[in-house]
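# got a predicted structure here, sequence first:
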Amino acid sequence: MQENVASESGRGTVPTGRSSSLVPFLFGVAQRPELPGTVLTRLLGDFGLTEAAARALLLRMRQEGKLESVRRGRGVGYRLTGEYGRRFDRIRQGAGDPQPTWTGSFHALVYRVPESRRAFRDGLRRAAVHLGYGLLQQGVLVNLQDRSGELDLLAEPPEDVRVFVARLEMSEPDAARAALLAWDLDDLADLYAGHVRTLDAAVRAQPTPPEPGPETLRRYAELLRAPMVDTLRAPRLPATLLPPDWPLPALWQAIQRLQQVFAGPSVAYVAGQVDAATP
């Protein structure tokens, strides 16, 4: 679902709890690994955040390990880090990420977690999904690669938790059926197809680039953030394990068409804000 970033008055507003996704979006538009805190605060203001709210957001993201701060003279610069930094890098790779080949087996994490450790179980599942795992069934996570070493929760699990690293050998047809379940590929395909329709409708309604400014930046964010974040849900699977007419390539093409209209003026506006803050 796309997020509403426009109020009746025309000034952007962001629902509470969702504004943190604006920060990596702004880094992407700025095309810079680091942004001054004053610039981030000013740009977040274009989306309806007060200066105090913007500063509180940046502080919270830093405390959560999503941002790191760097002292620059009398000011502070920010960089994406942790999971946000990794997700940002994955989005930038985008459609250029090569598809793997089916080798005959999935890597699997088989776990048994008592109900009293629900928080651990949910945290493990969430962290694994961020690393590209799919949930084949309760207690079984699968991936093409063994990324168990990147799961910090497995370093010192509770004594009553059991986690086993295994390989699940399958024929290619069985692997395709397993992938459909593990990553909810049918639902994901419907989601991507819906994004394609929305983006193409926006381009038809605005076939030429608008003027640089906060309204253009807000509209770009409204259209682009949800599809870009949802591309992270796509597993890196061989084409033979994906459903017929898998719409992710079409979504990347629709994103490119949208960028041809909105990216230029949005980049120009953000660059102007950065230049104005640079001594």
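Looks like it came in fine.
# please count neighbours and contacts with C-alpha atoms only from this point.
Will do.
# so where do the strands sit in the stretch 1-150 of the chain?
With DSSP state E, counting those that start in this stretch applied, the stretch 1-150 of the chain shows strands at 35-36, 67-72, 75-80, 105-112, 134-137, 140-143, listed in chain order.
# nearest to Arg225, of these?
Proximity of the strands of the stretch 1-150 of the chain to Arg225 was assessed by Cα to Cα; the nearest stretch is strand 75-80, lying at 16.4 Å.
# show me where the stretch 151-279 of the chain has its strands.
Applying DSSP E, counting those that start in this stretch to the stretch 151-279 of the chain gives strands spanning 162-169.
# got another one to weigh against that:
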Amino acid sequence: MGDRYRLTRITFDVISVFGCLRASAVPGPIIVRILADHGYSASSVHNQLTRMVQRELVSAERRGRVTLYRLRERILSQFHDIGGERTAPEFDGHFHAAIYTIPEASRQLRDRFQYSARMLGYRQLRSGLLIGFHDHARALVAQLPEMTNGGWYEFTRLVPDDLESAKRLTAIAFDLDCARTEIETLEAELALLAGEQGRPGTGLPELPIGRFFDLYFRVGRAVMENPLLPVDLVGEEQPSQRFRAVMDRCNLEYYLRYDQQVREAAAESPSYDLVDWLPEG
């Protein structure tokens, strides 16, 4: 997938400012100030914000001499999914599938197709074939321009021979073995943050916020890349639920270690009064 449509670390960190402040709109100077503690220069943050506006991840509006940034609905709903309770889909005996051929001459279009499909819950079973558990054909088409250079796509249903075949296809497309290995790695790293007594916030007390967000980024990406799957195919204890449990632990570690630091950094800015706060609770 091309970098234009990949969730990069700096993109994640910019979006995390909104979550850390629990705000729907944040002035540019505050974003720059908070991310300075992550090690980013002001110019790199401004350049990233410009790219995110171009990619329609955030909107920008002028308030005097300050630009106020707001998460667009597409990325906002995606990040709401990280912490939200979701209902596992049912398996109705078939997969919803997208079959496509998009040549190298239209690489950006192919990247956009793959990225958009992935965000809607499809995963690649093999080259040119994506499967999922919901029919998102209309939503996907709405995000795509007209195909060029002989590119095409079709939506259909893929019916496995039996339940065991469906389980195998799910494990391949959603890379369950890799997901379970990643969970164990992340859980081990979080255990270090809880210290020898197993109390959150007590281990590695001098851990800088930028290093903490190295872990937070990996956990957030894992949650977004591992949707809830039908229990019939993966069992009750599935990777998505375990990744969300790890995210809950990350959120607690953040609150205990850095919440006050970030709020104080935001309050230093003359544009603090322009922050549009989310409702409490």
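Everything's here; your move. These numbers were taken from a predicted model, which means no experiment stands behind them.
# TM-score for these two?
Superposed pair, TM-score by TM-score structural alignment, normalised by the length of structure 1: 0.80. Supporting alignment: 259 aligned residues with a Cα RMSD of 2.8 Å.
# that older thread, now render the strands of the stretch 1-150 of structure 1 as CSV, adding mean neighbour count and distance to Val163 of structure 1.
Written out in CSV, the entries for these read as follows (neighbours: other Cα atoms under 10 Å; distance: least, Cα to Cα, whole Å):
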stretch, mean neighbour count, distance to Val163 of structure 1
strand 35-36, 20, 41
strand 67-72, 16, 31
strand 75-80, 18, 31
strand 105-112, 19, 4
strand 134-137, 19, 15
strand 140-143, 24, 10
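# export the ones you listed to TSV and tack on distance to Tyr192 of structure 1?
Converted to TSV, the strands of the stretch 1-150 of structure 1 look like this (distance: least, Cα to Cα, whole Å):
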stretch	distance to Tyr192 of structure 1
strand 35-36	31
strand 67-72	29
strand 75-80	26
strand 105-112	25
strand 134-137	18
strand 140-143	21
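# quick check, central residue of structure 1?
If you average the C-alpha coordinates of structure 1 and look for the closest C-alpha using Cα atoms, centre = their mean, you land on Val229, 3.4 Å from that point.
# now for that residue: what does it line up with in structure 2?
Under the alignment (TM-score structural alignment), Val229 of structure 1 maps onto Arg221 of structure 2.
# distance of its match relative to Gly198 of structure 2?
From Arg221 of structure 2 across to Gly198 of structure 2, the span is 25 Å (Cα to Cα, to the nearest Å).
# hang on, the earlier thing: quick check: the residue nearest to the centre of structure 1 vs Leu223 of structure 1, distance?
11 Å.
# one more: Ala178 of structure 1?
Plainly put, Ala178 of structure 1 is 32 Å away from Leu223 of structure 1 if you go by Cα to Cα.
# and for Thr103 of structure 1?
On the measure of Cα to Cα, Thr103 of structure 1 and Leu223 of structure 1 end up 38 Å apart.
# more crowded one of the two?
Set side by side, Thr103 of structure 1 and Leu223 give different neighbour counts by other Cα atoms under 10 Å, the larger being at Leu223 (21 against 12).
# isn't the more buried one right up against Ala201?
No - with contacts defined as Cα atoms under 8 Å, Leu223 of structure 1 does not count as touching Ala201, sitting 10.5 Å away.
# what lines up with Arg62 of structure 2 in structure 1?
Under the alignment (TM-score structural alignment), Arg62 of structure 2 maps onto Arg71 of structure 1.
# OK, contacts around the residue lying closest to that match once chain neighbours are set aside?
With Cα to Cα, 6 or more residues apart in numbering as the measure, Gly77 is the residue that lies nearest to Arg71 of structure 1, at 6.2 Å, once sequence neighbours are left out. With contacts taken as Cα atoms under 8 Å, 6 or more residues apart in numbering, Gly77 of structure 1 has the following neighbours: Glu34, Leu35, Pro36, Gly37, Ser69, Val70, Arg71.
# my guess is the second one meets Gly75, correct?
Meaning Leu35 of structure 1. No - with contact taken as Cα under 8 Å, Leu35 of structure 1 and Gly75 are classed as non-touching, separated by 10.8 Å.
# good, we can wrap up now.
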